[in-house]
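[1] quick one, what's the 3D model for this:
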Amino acid sequence: MSRFKKRHFEALKDPQVAYLSPLAVIAHIDLDAFYAQCEQIRLGLSREDPVVCRQWNSIIAVSYAARKFGISRIESITSAKQKCPQLICPHVATYKKGTTHWDWYEEPNPAEYKVSLDPFRSESRKILKVFKNYCPWAEKASIDEMFLDLGPFIYREALRYFDELSEDAIGHLAADDPLPALPIIPEHVRWTGKVYGSPPKPSDWDDVFFMLASMYLDKIRQALLDEMGYTSSAGLAVNKFMAKLGSGMNKPNNQTIVPNSSIQEFLTEFSIKDFWGLGGKYGQRIIDSFNVPEQGSIPYLRNFSVQQLQEKLGDEEGTKLYNLLRGISASEITARIDIKTMQSVKQFGSKGVKTLEDCKQWLRVYSADLRNRVFDLDAETSTIRRPKRITIGYRLYRDKTSIHHDKQMQCPSLQSKSLEPDEFLEELYRLSVELLQQVIDTSEHAFFPCSMLSLSLGSFESASNNVIEGFFQKGTKTNKLKEDFKIINTNDSNDNNNDEDDSEDDLFVSDSESQLKCSRCGLTLEATKMGEHNDWHYAKDLQQGLTGSLSIPSSKPTKRPQSSNRKPPSPNKKSRNDQSIFKFFTKN
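    Next up is the predicted model:
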C-alpha cells in the first residue's frame, strides 16, 4: 500500500487546494539572462553571439555566450569589450525628454533620456500567455519568472495512465484510506531533466507524479523555445520554495527535479541567504542571532529546536524558519495582481534639473510611461483598474543635506474607464503639472536644482463591472477547505509584490498599507505579517487530521508537541511550543 491517502490524490484536481497536498507538483520557470535574450531575439542574433544588455555605460544582463569570456554585470562596457572585442552591446529602450514614445537609441545621454522597460514587459506578457496555454494555473512571480501548479494536470494524467487510480478502483475508499501500491510503470513514463542526487526508482506515487510532471514541464519549455525563441530553466518540487531553488541549479536551458526523498540533502547545497526572502536584512539578522558560519549554514541551523529559534525570532518567524530549513512551505499559485502603486522616476545627479520647463518635459515622459503600464495591466489581467490619487516626489540637496518630500492629490478624472490611452496620458500630464506647481509654491526650500523627480499613481480601484479576480471558480466545498487551510504568502518576498517602480535601479518597491483579518482567529494584522501568522496556525495544526501523517523527515528527531487550545499570540508575543507544519486537510 501507498503511504499517501486517497484525499491527498483527490486534492490535486482542485487548484485552490492542490498546493497543500503532499503529492503537490509545483514548477518554477526562470528565463535565462532574460534582458539579454530579449535583445538577442530582437536583433535576430543567435545564442552563440556574445550579447550584453546595456544601460548607459553599465551592464544589466549578460548572455551565456558572453559569460564564457568572463564578462559579468559588475563591470563597465569598456572593460567587457576588452575581454571580448566582438561583444554586441545594445542599449535598452529609452524615452527622450519631452516625448511620449520610447525607442532604441544608439548612444542615449542619461541627462536627456530615461530608461523604458516596456519592451521587456511586453515579452514577459507573451511568455506568460504561452505558459497559460499549457497550464492555466500560472503565477507571474516577476518579469522573468513564473510558477505553475501542475497538480490538476497530474491528476488527469494519472487517471489516464493508471487504472489503479480510477473511480472504479478507489471510489469505494474512505478519504483517509491509503492509495493502492504502485503498479508496473509504463516504459515511456520517465524522468526528464536532471534529478537531484540520482534518479530514484519510483517507490510511491509522488515519484511517479514527478516523472509525469517533468515530461510535461519539458514540453512547456520546448514550446516557448519553438514559439518565441527563449530558453529557460526550471525547478520541479513539492512547493514554490523548493521549486525556485531548483530552477537555478542547472542553468541554462535545463530543469531540475527535487524528489521528496532528496529534500534534506538538496537544501544543504545552499546558504541561508539563498532562501527566498532571506537574502537581505532579515537573513543577516538570523546569521547574527545564531552566529551562523559561512559554510554549512543549513545543517548548523537545523541543530536549533523550534523553541530556540522562537526565542530569538518570535513565534511566527521562528516557526517559519524551522520549517523552511526542512523544505516545508505551502503557498498557493495565484493569478491575482493587486497593484497598489505605480511609479516613474529619474535621478538627475548632483547638477539636477534647473527649470520648471525641464520638469514639465520629464513629467510628459512619466505620464506616457505610466499610461502604457496602466493599459498594459488592463490587457494582462482582463480587469480595468484606475488610480484614485497621484503623487509627486522629489529630492533636493542643500548644504550637503538630502531633503526628500512628496505631495499627493486626488484624481477622480482618471478613474473613468471611458478614457482612451492618449486621453489618459494628457489628463495625467495636466494633473501632474498642476501638482508640481503646488509643490514649488509651497516648498520651504528653493526647488531648483532638483536632483530627483517622480510621479506615482496610487490607490487603484476597479473601474469595471466584469472584474476577473482570479481564474478559479468558487465552490462551497473548496471554500470550506480554503477556510480551514488558508495560507497567504508563506514565502514573503519582493519577487512578487503589489507595486511597480521604474526607478532604473529596481523594478519593485514594497508597500504595507493594507491590513488583513485572520479568518481563523479574527486577529487583524498588516498584510505583510499575515503569511507568518498563518504559519503559526499551520504549526498548531500539527498532524491533526493525519493519522500517521506524512512529513518531510528532518535531520534531527523532534519532540512531539502536546495539544493546546490557547489562542494564537500577537505578533510580538513568544511561545515555547515545539511546532512543525504540514497539515493538509481535515476530515469533513
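[2] all contacts plus neighbour counts: C-alpha atoms, from now on.
    Will do.
[3] buried stuff in stretch 247-267?
    Buried residues in stretch 247-267, defined by neighbour count with 16 or more other C-alpha atoms under 10 Å: 247-264, 266-267.
[4] can you show me the strands along the stretch 301-450 of the chain?
    In the stretch 301-450 of the chain, the strands defined using DSSP state E, counting those that start in this stretch lie at 341-347, 385-386, 389-398, 401-410.
[5] state the helix or strand in which the residue nearest in space to the middle of the chain lies.
    Geometric centre of the chain, nearest residue: A141, 2.9 Å, by C-alpha atoms, centre = their mean. Per DSSP states H and E, A141 falls inside strand 138-142.
[6] which elements pack onto that strand?
    helix 118-134, strand 145-149 (3 or more C-alpha pairs under 8 Å, 6 or more residues apart in numbering; DSSP states H and E).
[7] these into CSV, with extra columns for distance to L87 and mean neighbour count?
    Converted to CSV, the helices and strands packed on strand 138-142 look like this (distance: least, C-alpha to C-alpha, whole Å; neighbours: other C-alpha atoms under 10 Å):
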stretch, distance to L87, mean neighbour count
helix 118-134, 21, 17
strand 145-149, 27, 26
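[8] need the ones you listed in JSON lines with distance to R371, can you?
    Converted to JSON lines, these look like this (distance: least, C-alpha to C-alpha, whole Å):
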{"stretch": "helix 118-134", "distance to R371": "11"}
{"stretch": "strand 145-149", "distance to R371": "24"}
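[9] and of these, who's closest to H188?
    Proximity to H188 (C-alpha to C-alpha) singles out helix 118-134 among the helices and strands packed on strand 138-142, at 20.4 Å.
[10] relative to strand 138-142, how tilted is the closest one?
    Between helix 118-134 and strand 138-142, the angle comes out at 160 degrees (axes from the mean of the first three to the mean of the last three C-alpha atoms, to 10 degrees).
[11] determine the set of other helices and strands touching helix 118-134.
    Partner elements for helix 118-134 (3+ C-alpha pairs under 8 Å, 6+ apart): helix 34-42, strand 138-142, helix 205-228, helix 356-381.
[12] one more pass at 10 Å, please.
    The contact analysis (3 or more C-alpha pairs under 10 Å, 6 or more residues apart in numbering; DSSP states H and E) places helix 118-134 against strand 26-31, helix 34-42, strand 138-142, strand 145-149, helix 205-228, helix 356-381.
[13] I'd like the distance between T442 and S456.
    19 Å (C-alpha to C-alpha, to the nearest Å).
[14] cool, and E75?
    Counting by C-alpha to C-alpha - E75 and S456 are separated by 32 Å.
[15] please give me the structure for this one as well, since I'd like to look at both together:
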Amino acid sequence: MADSVDRPASPSKGKGKLKDFSSEFDDLDPVVTYRHIFSPTIGPKHPLRVVALCDCNAFYANCEQVRLGIDPEKPLVVAQWGMLIAVNYPAREFGISRMDKPHEAVKRCKDLIVVHVATYAEGELEPKYHEKPDAKTHKISLDLYRRECIKVVNTYKESLIGGEIEKASIDESFIDFSIPVRDELLRRFPHLKDVPLDAPQGIDTPLPSPPSSVEWPENGNLVPIDPSKFDPSDKTLTTEQVIEAEKDLIPTWHDVCLSIAAELMSRMRKAVFERLGYYTTAGIGRNKFLAKLAASYRKRNTQNILRNSAIPGFLKPMPFQKIRNLGGKLGKALAEEFDAATVGDLLSVDLDEMQRKFGESAIWVYEVLRGIDRSEVKEKPAINKSMLASKNLPNPLSSTAEGPHWIKMLTSELAIRLHEARELTPGLWPKTISLHICEGWSDRKSKQAPFPSPRTVTIDLVLGEAMKLWNEMCKEGWRKGMKITHMGVSFHGITWAEEGQRAIETFLMAAPSRPVLTKDRARSVSVGVRDTSVEPARDVDIDDDSSYSFTCPRCKKEVSVPRKTLAECRNVSGENGDLASELQGNALAALKQEHEDFHFAQDLMRENRPIITNNTASGSGSPKRPVKKQKKGGQASEPAGIAKFFIQKGKT
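    I've put the predicted structure just below:
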C-alpha cells in the first residue's frame, strides 16, 4: 500500500525532478520496525542512524599549549608569518580573532602568548621553533599538527568498536555510531531481540513504544525544540531546563539512540583529553550535515545533541548562507532571486520553481534546507597516494644558484613525512618524485623521475634525486630574466609493498661470487606455509646456529638463518617454545627456497631461456633445477618458488 504522504524519489541522473513534500520537514518521527533493528547495515536512510562530528577546539593552539605545558586558561595564539592561524578561547574573550595581525592581538591582550609555527632553516634536518623566523629564508612546518591529528583519530578508533570514523580535516572527524548504538540498544532492551509471535506484520511490525523518559548525559547540551522559549544570548541554558520546558514531549526510539551515542561520545572525548590533553566539541544528529551544524551550537569542550523533533526550530532561523556550499555564488544567487536570508525564507519556495531557476543543483539545496543528507561516513585510506612540500617564495628566484637553498628544506620535510608514514605503515614507498616551479601564477613547469627503491629513507637520498631534476630543468628551460615565485617537491604513486619484497629483475642479475642473504631479506619470513622437510629440533637455543642452517648440494656453501631473525621469532612467540621452533623452521624453509631461486635464476641467465615448458624441462638446455618425482597414482608436484612463474604446463 502506498504511503498517504507523497515522498520524494531518490535523486538519479536523467530521472527528472523530485516530487514535492507535503510538509516542510520529512520523517521527523519515522516508523521503526523489527526489520530495521535486525538490519546488518545502517545506511543514510535508516531511521535509527546516528552520526557525530567531533572537532578539536582551536587545535593548533591546543597542540602548542600541550607541547609547552601552558595552562589552558591562558590566552595563546599561533602565528604564521604575519597572520594568526589559531586563537584559543581565553584569547577570544579579548576580542582577538584570526583576522588580526600578531602585533594587533598583543595590543588587545598584554599577557597574550604568541607562538610561531615551527620552521625549517637551511642546514637543519628538522623543523625548529626559531625566535625570529624569516619568510625569506625559512619554510613553515605543520608536521606537529599532522602527527597529533593521527593520535587523536587513533584514540577515537581505540575507544569505539564497530563504528566508522572519517577524518574530515586535520581537526575534525565524522563518527557513525549507528552499529554500536544499535548493539547497545538491544543489550539494554532485550525484548527487542525477537519478533513477538503475535506480531501482526511479522518482521515489519513496528517496535513497541520506547521508554517514557530518556536519560541524557549531564555534560551535553540538548538543542531545544522551540528556541523562542529561551533567550538566544543565554549561554548558561542547561539540558535540565530544556527537558523541563518539554516535559510533555513523548520520546522516540531515535531519541534513545541519540542518548546512547552521547554516552559513547563522552567516553571518546574523555579519552582524548586524558591521553593527549586536547579539548573537543561534538555535535550529534541523524546525518553528517546536521552533526556538523550541531557542533557549532555551543563551542568549547562540550557536545550538542540535535533530536529530529528539534530540526525545524534549529534550521529555520539560521542564515542559509552559513551552510557549507551555500556561502558563495549559489547562495548569493538564491538570496537575490527569492529575497531570502534564512532557511525559513527558502522553505516556502516550491521545488519546481527552484529547479527552473537553478537546474539539478536545486535538488540538493531543497533537501539540505530540510536537514536531509544522504552522504555516508567512510573511513579514508590510511595511505596517501602523494605527498607535497611547497613554498611560495617571497623573493622570486632569479638564478639557478638560489634553488638548492629551498630544495634542501623541501626535501627534508618530505623525507621526515615519509619516514613517519613508514613507521605507521611499514613498506610504504613512492614510485616517482617530482619537482615543480612556477613563474608568476600561470607559467607552471614540472619534471619527474622514478624514485629509487633502497627501502631506507634518508634526507640525502631525497635531496639527491630532487637536485637531479633541478639540474635537468635548469639545463633545459632556464632563460635570462626568469623569476620563480613558487617551488614544490612531491612524491607520487605511494604504495605499500610487503617487507622484503623484491622486483623480479633482482633474480636475473649476475650471481655474486658468494651468495649472500641480507638482513633485510632475512626478515621476509613466511609463517603461513610450513615446509615439513625442514624440521628443527625442539627447544634449541638460538645461539646454536647449526640447527638452522643447511649446505647447498650445488654450490657446497653453508647458509644460515641470521641469529637476529631467530631471536625475533623467539620474541614473537613469547613463552611458547613449540611456536618459536615452528617460526624458526619456517625461516629456514624460506631461506632454503630463496637459495634455490637464486640458482634457478642463474641457470635462466646462462641459458638465456626465459620460458621453459614441462615437456622440455628435463631436456637439453633446461636449467638443472631438481624436479620432484611423480607420486604413484598422482600427478607431478607443482614447481616451487620462482620456478612456478616460468614453468608452463605441457599439453596432455
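[16] after superposing, what score do the chains get?
    Put the two chains on top of each other and the TM-score (TM-score structural alignment, normalised by the length of structure 1) is 0.70; 447 aligned residues with a C-alpha RMSD of 2.8 Å.
[17] so who does the aligned residue in structure 2 for the residue nearest to the centre of structure 1 touch?
    Counting by TM-score structural alignment, A141 of structure 1 corresponds to A168 in structure 2. Counting by C-alpha atoms under 10 Å, 6 or more residues apart in numbering, A168 of structure 2 makes contact with 53-55, 174-175, 377-380.
[18] out of those residues, which end up buried?
    Buried subset of the contacts of A168 of structure 2 (neighbour count, 16+ other C-alpha under 10 Å): 53-55, 174-175, 377.
[19] that older thread, so for E75 and S456 of structure 1, which sits in the more crowded spot?
    Higher neighbour count among E75 of structure 1 and S456: S456, with 23 against 13, using other C-alpha atoms under 10 Å.
[20] could you report the distance from the residue mapped onto that one from structure 2 to A340 of structure 2?
    Correspondence of S456 of structure 1 to structure 2, assessed by TM-score structural alignment: S490. According to C-alpha to C-alpha, S490 of structure 2 and A340 of structure 2 sit 45 Å apart.
[21] what does Q321 of structure 2 give?
    Taking C-alpha to C-alpha as the measure, Q321 of structure 2 falls 10 Å from A340 of structure 2.
[22] what is in contact with these two at once?
    Shared contacts of Q321 of structure 2 and A340, counting by C-alpha under 10 Å, 6+ apart, come down to 331-332, 334.
[23] now the buried members of these.
    By 16+ other C-alpha under 10 Å, the shared contacts of Q321 and A340 of structure 2 give 331, 334 as buried.
[24] out of the shared contacts of Q321 and A340 of structure 2, which are inside helices?
    Within these, residues falling in helices by DSSP state H are 331-332, 334.
[25] the lengthiest helix in structure 2 maps to which residues in structure 1?
    Identified as the longest helix of structure 2 according to DSSP H is helix 577-607. Per the alignment by TM-score structural alignment, helix 577-607 of structure 2 matches no residues in structure 1.
[26] again, but for stretch 63-80 of structure 2
    The aligned range for stretch 63-80 of structure 2 in structure 1 is 38-55, by TM-score structural alignment.
[27] what's the end-to-end length of that stretch?
    With C-alpha to C-alpha, one end of stretch 38-55 of structure 1 sits 14 Å from the other.
[28] same check, this time on stretch 312-332 of structure 2
    Its start and end residues considered, stretch 312-332 of structure 2 measures 23 Å (C-alpha to C-alpha).
[29] trace D345 of structure 2 over to structure 1, please.
    So, by TM-score structural alignment, D345 of structure 2 is matched to Y300.
[30] does that match touch Y322 like I think?
    No: between Y300 of structure 1 and Y322 there is no contact under C-alpha atoms under 10 Å: 11.9 Å.
[31] who has more neighbours out of the two?
    Comparing Y300 of structure 1 with Y322 by other C-alpha under 10 Å, the one with more neighbours is Y322, at 26 against 14.
[32] can you give me the helices in the stretch 401-550 of structure 2?
    Assigned by DSSP state H, counting those that start in this stretch, the helices in the stretch 401-550 of structure 2 fall at 403-424, 459-477, 519-522.
[33] what do you get for the stretch 1-150 of structure 2?
    Under DSSP H, counting those that start in this stretch, the stretch 1-150 of structure 2 gives helices at 34-38, 59-68, 89-92, 102-108, 143-159.
[34] after superposition, how close is the longest one to structure 1?
    Spelled out, that is helix 143-159 of structure 2. Its aligned residues in structure 1 lie a mean 0.9 Å from helix 143-159 of structure 2 after superposition (mean C-alpha distance after the TM-score superposition for structure 1).
[35] before we move on, the earlier item: in a markdown table: the helices and strands packed on helix 118-134 of structure 1, plus distance to E420 of structure 1.
    Below are those laid out as a markdown table (distance: least, C-alpha to C-alpha, whole Å):
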| stretch | distance to E420 of structure 1 |
| --- | --- |
| strand 26-31 | 33 |
| helix 34-42 | 29 |
| strand 138-142 | 27 |
| strand 145-149 | 31 |
| helix 205-228 | 30 |
| helix 356-381 | 9 |
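[36] so which of those gets nearest P108 of structure 1?
    Closest to P108 of structure 1 of these, according to C-alpha to C-alpha: helix 356-381, at 15.0 Å.
[37] would you mind pulling up the elements that that closest one packs against?
    Using 3+ C-alpha pairs under 10 Å, 6+ apart, helix 356-381 of structure 1 is in contact with strand 94-96, strand 113-115, helix 118-134, strand 341-347, strand 385-386, helix 421-442, strand 452-458, strand 499-502.
[38] okay, these in TSV with distance to K517 of structure 1 next?
    TSV is the format used below for these (distance: least, C-alpha to C-alpha, whole Å):
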stretch	distance to K517 of structure 1
strand 94-96	43
strand 113-115	40
helix 118-134	32
strand 341-347	22
strand 385-386	24
helix 421-442	35
strand 452-458	22
strand 499-502	21
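[39] ok, which of those comes nearest E106 of structure 1?
    It is, among these and with distance given as C-alpha to C-alpha, strand 94-96, at 10.1 Å.
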